[in-house]
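Engineer: take a look and give me a structure for this.
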Amino acid sequence: MTLLNLKLAIRSLLKNKFYSILIIGGFSIGFASCILIGLYYNSEHSVNKDFANYKQIYRLYDKGEKDFDLDYELFPVLAENYPEIEIACPVNYLSGFEISVVDKQTHTDTRVDNIISTNNNFFQIFQPQIISSLSADLFSGHNSVVITETVARRMYGDKNPVGQSLTIFNYLEATITAVIKELPENSTFKAEILLNSENEDFRLSKACNNGICVFLTHHFLLLRKGTEVNKFSARLQQTINNYDFELKDPELQNLSAIYLSSLSQYDTHSKGNSKMLTIFLFIGVLILALSSINYLNYVVSIQYSKLKETGINKTVGAGWRQLVAYSVTEVATGILISVIFSFLLAILLLPTTGTLFGKQLHIHTLDFLKIIPFFMGIVFIIILVNSLAPVYLVSRFNITDFLSGSRKRRGKQVSKQITLTFQLTASIALIAVVLVIFKQLGYVKHFDLGFNEERLVKIDLPFNNPNLPALKQETEKLSFVKSNTLSFGCPGMINNTMGSNTGENSFDINCIFIDDDFVRTMEIELLEGRQFLDGDKGKACIINEEAYKQYGWENLEGKRFNNRIEGGYEVIGLAQNFNVKSLHQTIEPAVLLYDTQKGQYNVLSVRLAAGNTGQQLKQIRNIWDELIPDETMNVTFYDDQFQAMYVKEEKLGKAISFFSLIAVVLTCMGILGQIFLISLNRSKEIGVRKVNGAKVSEILILLNKDFTLYVFIAFVIASPVAWVAMNKWLESFAYKTSLNWWIFALAGVLALGIALLTVSWQSWRAATRNPVEALRYE
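Structural biologist: Here you go, the predicted model:
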């Protein structure tokens, strides 16, 4: 019997080829999209979970200050005074700019993007695979450095590099004492070079306030099994400041929570966007719902078209169980065919996920034991829901009504009206979401950064090189160089922060050490005060508006930035606010210090005149090769640097647009299916109207007017929903675009145009059809 039902189900699908291809094809595309979104969602939630003990690893932070950079001296206190902690380690992680690594003996060099300062406890907590080492302790000396296998191959090929000496940042001398495998690909921090933080020179971050300087680092804790995290966290809050530390609200963050935490925007770990991920999940659910609705409408329509067949089967003795079994088999067959195509399509599209999501998904990294049961559960629910319609219709079928010719289809019409309105609501909301996302991305890309970033080039410099002043002088002689400047730090790359030294109301200030051409080259507007003079070197600074505001000053007369040197720096100027970080964060206090010793620069900023940029950079590179032949010149345009801060949002925005388009297409397929059936069911009515003189335009209005009403209802529902969702998403930006009314109006107009365009094709066919064909047998 099951085999017979299967044959009949396949025959039924083949009988309605156009409708079957339309719905099954649409469901396949929709479910494939859901699979890809599900895989991406699972991948984002799996970050940092490849570490063996990730459930027991926590990071300490100050919740009150939203600060993870804490005093290095916390490490021994945590390790010695809290038995709940099995192992603790400091981890200072730097990324985002290239770091020079040179072996002076072999004359080989490379650049790395990720460097960690830590101690031997790191290797016990995170357990990387060891390739080779001098001793059981990977850091076996004060000047120890551990490198990854990739760096070792780049610099030494197949030779064992253990024992070789490296120069890092052009001034740190270190000996390779171990080689390890790379940390897991899906971790929030990478490590190409690891420095022994027991050496103070190898600690990568330092802050000074009120004349007191501390080394800053993150603190990771491996808690003992059975530790109640909430109780331990409460104990930390009560006792940690007994050891002369000033943490406002110490809290613990699990390793797996770092990536998607809203706090993550304040640290150096790679970051995910939980709100963007929620939008993805929402779109995936919508696509699944739209696909299921289309299929459900298809099932209902097929069942109503088979009432005559059902009546005949009941007349000749078919039982309720047999009718239900056939209907469920027919539903399940179509869905399973769709699911098979979906999985094949998803596998074919996996190589494109790097472009689609900005993150490549690989089959070998997927946890199929978790994923497959989840998707199979969804398939079972879809089959179950779609099977309820035929089961309901068969259970309500009355042989007497069939024989008397009675039909009650009101419930069918109401359900189709509701589902169509839902589909249109989803489409309008998604169109509005896409419009808002790209409006915001356009806003941040063209936001006034407070300096002129056009044709402004950033060249990374080797630290402490004696030829840097000569590089600036020779570059400045080039005819196309309007101006240039040396600095330690720059907008988008802050290497130093200091306290304001204002007692209890102290705040952190981003510090950039500059020469006298910085303000002119960056084209930062001075609102008050003057430019630097020769006699100001080592004595004067310029602050931005935000620093001025937080100091609470009314004028600059006699004001000083009291830090770093005895007596502080005289504040000689007030600059307009300029961005030093992305627009995810508010403008922060900044100070330009005219105080850098010769050679202690890490950036050369060059403003180019209009012209052939490639040739201009080539001439600058020639000067570089003469003065600094042992280093590679790395060039970045400031506008590219700041736009790169939103690359992930831009890629995800495009992905959301792609999947939103699929959702809109699925809505169109549902509308097309409905107008197809409406035209079919009302063919005799249309024939009668045409015989009685109705015009084609009148027939088109008759068939299309209901869809216009549904679009209007959907617009009323979708607009507030989309507004709330986008307002929530925009909260992740400190500077955001406005949610104008025209965005939602445009979404409604586009949805109306798409719906009418979809409907009109089939409506026109029905309206221009010869009425004789519909009425010949009447």
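Engineer: from here on, contacts and neighbour counts on C-alpha atoms
Structural biologist: Will do.
Engineer: give the buried residues for stretch 719-734.
Structural biologist: Under the neighbour-count criterion of 16 or more other Cα atoms under 10 Å, stretch 719-734 has 719, 722, 723, 726, 729, 730, 732 buried.
Engineer: so which of those are in helices?
Structural biologist: Secondary structure assignment by DSSP state H places 719, 722, 723, 726, 729 of these in helices.
Engineer: quick one: the last one from residue 444, how far?
Structural biologist: The one in question is residue 729. 14 Å (Cα to Cα, to the nearest Å).
Engineer: contact partners for residue 110?
Structural biologist: Applying Cα atoms under 8 Å, 6 or more residues apart in numbering to residue 110 gives the contacts 100, 101, 102, 151, 154, 155.
Engineer: helix, strand or coil: sort out it for me.
Structural biologist: strand (DSSP: H, G, I helix; E, B strand; the rest coil).
Engineer: again with residue 93
Structural biologist: Going by three-state DSSP: residue 93 is strand.
Engineer: what's the residue nearest to it when sequence neighbours are not counted in contact with, if anything?
Structural biologist: Excluding its sequence neighbours, the residue lying closest to residue 93 (Cα to Cα, 6 or more residues apart in numbering) is residue 116, at 4.6 Å. Listed by Cα under 8 Å, 6+ apart, the contact set of residue 116 reads 91, 92, 93, 94, 191, 193, 194, 195.
Engineer: number of residues surrounding the third one?
Structural biologist: Pointing back at residue 93 there. 21 (other Cα atoms under 10 Å).
Engineer: same check, this time on the fifth one
Structural biologist: Taking other Cα under 10 Å as the neighbour definition, residue 191 ends up with a count of 23.
Engineer: compare with the first, here's sequence two:
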Amino acid sequence: MVHELKTDQFNKNKNQIARILQKYDDRFDQIIPTIVAPTLKANDPSVLNFVRYTKEFLPEPVTVHKEGVTGNEPGILYADQSLFDVFSFPIVLGDISEFDQTPNALVISERSARKYFGQENPIGQQLTFDLYTDNMKKSPKQFQVAAVMKNIPSTSTIQADFVMNLDGKTSNHWGAGRVESFLLLSPNAIREEVETNIAETYFANYGNKFNSKPDYDEWKLQPLTDIHFHSEYVTGGSMGSLVFIKVLTIISVLILSVALLNYILLNSSLSLKYFKTQKILSFNGAGKRDVFINEIIYTLLQMLLALFLAAPLAQFIHQHFGEYLGNNHQFILYDYPLQLFLILGSALILGSIAAWLLERLLSGTLHRMQHKSVNLKSRQSMGAYFIVGQIIVFTALLMSSFVLVKQMNYIQEKDPGCDLNNTQSFAIRETDLSRIAAIKQELLKSPFITNFSHGVPLPVGGENMEEVKVENNPKESISAILLQEDPEFVEVYNIPLLAGRNLDPNKQPKSFDDFFKVRNSPIEVLVNESFAEKMNQKNVLGTILRGHGFQHGVIVGVVDDFHSESYYNPIKPTVLAYHMSRVTGSYSIKYKEGHLVEACKHLKTVYDEFYPDSFLYQWHYDQSEAYGKDIRRTKLISGLTIVTILISVLGLIGWSILATEGKTKEIGIRKVNGAKVSEILTMLNRDFVRWVTIASIVATPIAYYVMTKWLENFAYKTTLSWWIFALAGVLALGIALLTVSWQSWRAATRNPVEALRYE
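Structural biologist: Predicted coordinates for the structure are as follows:
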């Protein structure tokens, strides 16, 4: 949680750094032309500096060689020299003054310097990288280390151990060169004015030359400190969740409060065992101050011992904590002295509060003891309030955990309207469609591969929406997803055809150039059921559509609705066509169930035959990965619920001690008068049942409200069934009864003579 909140906060210029975003249809994109940022710096005095960067886009690590030492590094960063001026990435060794002018210059991190050069000075030495050319050919390239930078903090949005300059990756064309760009603004800069300047500059240099009505003229500057938590409108979305941080904070405070109250309750209960000791101290002149000093020393010693034992336990738990957050975070207790100091300070403060409350309780008890009027009803009432509060907490968490698990199961079991199983996607940079046909023929020779499709694979992961005009209603447009797909697409993903027919393979482009030719006749398109409903026509077949992605198309078929995106989003109107004004380099194969390994092996063999020594970029849809963040958070909250229950159990034990000690003589009298053990157990447990029932009634609307808000994030969600809350209440009651029954049984089976011998 601390790691999330510290993201990008270490940058000294954090409040002046902003990322440039360009709007495409319904969302903003952080990848923009390389010429934008330097042009702004040249003509806008409020722009002090800029930095552009891009990454080596490969799913596999880049291989690095150095005299027998070989490593696989997770990506390379290409950036301007100003990266080290705009961001707080200090250079600790070497010189970067000529970084931009040196094509093979390289800056490495301290950890990489130790890894590849040990104790040697790395400045001026060579490292060899196995990079890929534009046609995906592996090409070894040597770089010379110019400088060593301090390890970039794990709390940085930008991560890299190797930085190369942007040589060869920039362009002066306003429609080419795609990088992420950041501006360093002057302290008094007005972001809205800079955004207007970007739009005007872009339109003057590109929009009015190539678009009579520019579609991409909206720009935005996103503050660096907003990127981690507030990028829901940006392609790729937010990396962090403030809602989740708030939920964790509330749960942590509740757990801490429950633990503190239980500590007081347990110590208060245990103090009853030492009445004689306290009475002797009181009769020998011990006053409130002495009691307070004894209690605070005792409490602080307990706190320090607990911290000593908790540190290695926290270290052990932390090794598995990254699994739930999806990242490998540092263990802050040892790495950040300030946090350690705050933890120790908090322990001392909480210990002092606990000692003060105990002193008040004990001094009142001693006063009543001296006057022979010891009455534990007030303590029992106080304990009852404590117990009800914590039962409300863990019952609400228990209910919430049930809903979280139910929703995750619902997502994983929901029918997406298409078959995402047994599909493998891959990418090829190929402009010769005859070679694609030959690759398809070779792939289908495998007994494990049943079909092949050239088109955008599912799920699309946030495809942009485009406005599509309907010929017989030109004033209205339908916002739809355009998917470039061939006729085999519906077969690979098993999408039912509801009306009409599939795309005709004989009418598809025969060459790469055909995609971009001006067409005199409409192309064939498919639409999904949602699109057809938006048209408000009885028969949509044969209707002409016009869109930006295609000049005009005729609807030849209607397919069933299918989830092209995640369940966070509703199914949107969708147009499927192959002959568009663009071409995708993505492909998908359908393989026999259980034969993914064999299919991928054959795919790699065929690829190597056509593109030797080239990298095959392939991926496989995994639903557990697609919703991994929510699944991990569900596990985390479920784990915290268990912790809360365990802490509450300790509180129940303390209250049961209070309750049974206060009724010891009553139990003895009842047993002497013939009361059965079951009757005494009923008497002792009656209060527990009442308090748990009250806690469940209070917890239910709280959990219902919180879960309703959380489920609003999903377009498709499970129902909040009544049995979830009833089951949680029954479990809370069962846990409470099992916890207190042992103490109640001991009290009920005790020899009554022990309770009445001094009466």
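Engineer: which among the ones in helices among the buried residues of stretch 719-734 of structure 1 gets closest to residue 66 of structure 1?
Structural biologist: residue 729 (20.1 Å; Cα to Cα).
Engineer: hang on, the closest one packs against residue 273?
Structural biologist: No - between residue 729 of structure 1 and residue 273 there is no contact under Cα atoms under 8 Å: 9.6 Å.
Engineer: need the buried residues of stretch 719-734 of structure 1 in TSV (columns: distance to residue 542 of structure 1).
Structural biologist: Listed next are these as TSV, based on distance: Cα to Cα, whole Å:
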residue	distance to residue 542 of structure 1
719	47
722	44
723	42
726	38
729	36
730	32
732	30
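Engineer: just flag the most distant two among these.
Structural biologist: Across the buried residues of stretch 719-734 of structure 1 (Cα to Cα), the longest gap, 21.0 Å, separates 719 and 732.
Engineer: circling back: distance to residue 532 of structure 1 added to the contacts of residue 110 of structure 1, as a markdown table?
Structural biologist: Below are the contacts of residue 110 of structure 1 laid out as a markdown table (distance: Cα to Cα, whole Å):
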| residue | distance to residue 532 of structure 1 |
| --- | --- |
| 100 | 32 |
| 101 | 35 |
| 102 | 37 |
| 151 | 43 |
| 154 | 45 |
| 155 | 44 |
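Engineer: please pick the buried ones from those residues.
Structural biologist: Counted by 16+ other Cα under 10 Å, these give 100, 101, 102, 151, 155 as buried.
Engineer: residue 496 of structure 1 against residue 510, yeah?
Structural biologist: Yes - Residue 496 of structure 1 sits in contact with residue 510 when judged by Cα under 8 Å, with a separation of 6.3 Å.
Engineer: what about those two, which has more around it?
Structural biologist: residue 510 (21 against 16).
Engineer: next, the more buried one: secondary structure please.
Structural biologist: strand.
Engineer: hmm, back to that, quick one: the residue nearest to residue 93 of structure 1 is in a strand?
Structural biologist: Yes - assessed with three-state DSSP, residue 116 of structure 1 lies in a strand.
Engineer: any idea how far residue 69 of structure 1 is from it?
Structural biologist: 14 Å.
Engineer: closest one of the ones in helices among the buried residues of stretch 719-734 of structure 1 to residue 661 of structure 1?
Structural biologist: residue 722 (16.2 Å).
Engineer: which one in structure 2 is aligned with the closest one?
Structural biologist: In structure 2, the residue matched to residue 722 of structure 1 (TM-score structural alignment) is residue 703.
Engineer: residue 271 of structure 1 too?
Structural biologist: By TM-score structural alignment, residue 271 of structure 1 lines up with residue 239.
Engineer: with residue 764 of structure 1 instead?
Structural biologist: Checking TM-score structural alignment: residue 764 of structure 1 goes with residue 745.
Engineer: tell me the contacts of that match?
Structural biologist: Residue 745 of structure 2 touches 677, 681, counting by Cα under 8 Å, 6+ apart.
Engineer: rerun that using 6 Å as the cut-off
Structural biologist: By Cα atoms under 6 Å, 6 or more residues apart in numbering, the contact set of residue 745 of structure 2 is empty.
Engineer: equivalent analysis for residue 222 of structure 1, please.
Structural biologist: 56, 57, 85, 86, 87.
Engineer: ok, of those, which one's closest to residue 44 of structure 1?
Structural biologist: For the contacts of residue 222 of structure 1, the nearest to residue 44 of structure 1 is residue 57 (18.5 Å; Cα to Cα).
Engineer: ok, and the closest non-adjacent residue to that closest one?
Structural biologist: residue 222 (4.6 Å).
Engineer: tell me which element the aligned partner of that neighbour in structure 2 is part of?
Structural biologist: Using TM-score structural alignment, the partner of residue 222 of structure 1 in structure 2 is residue 184. Element membership for residue 184 of structure 2 (DSSP states H and E) is strand 178-185.
Engineer: tell me the angle of the next helix-or-strand element following that strand relative to strand 178-185?
Structural biologist: Using DSSP H and E, the helix or strand that follows strand 178-185 of structure 2 towards the C-terminus is helix 191-202. Helix 191-202 of structure 2 and strand 178-185 are oriented at 140 degrees to each other (axes from the mean of the first three to the mean of the last three Cα atoms, to 10 degrees).
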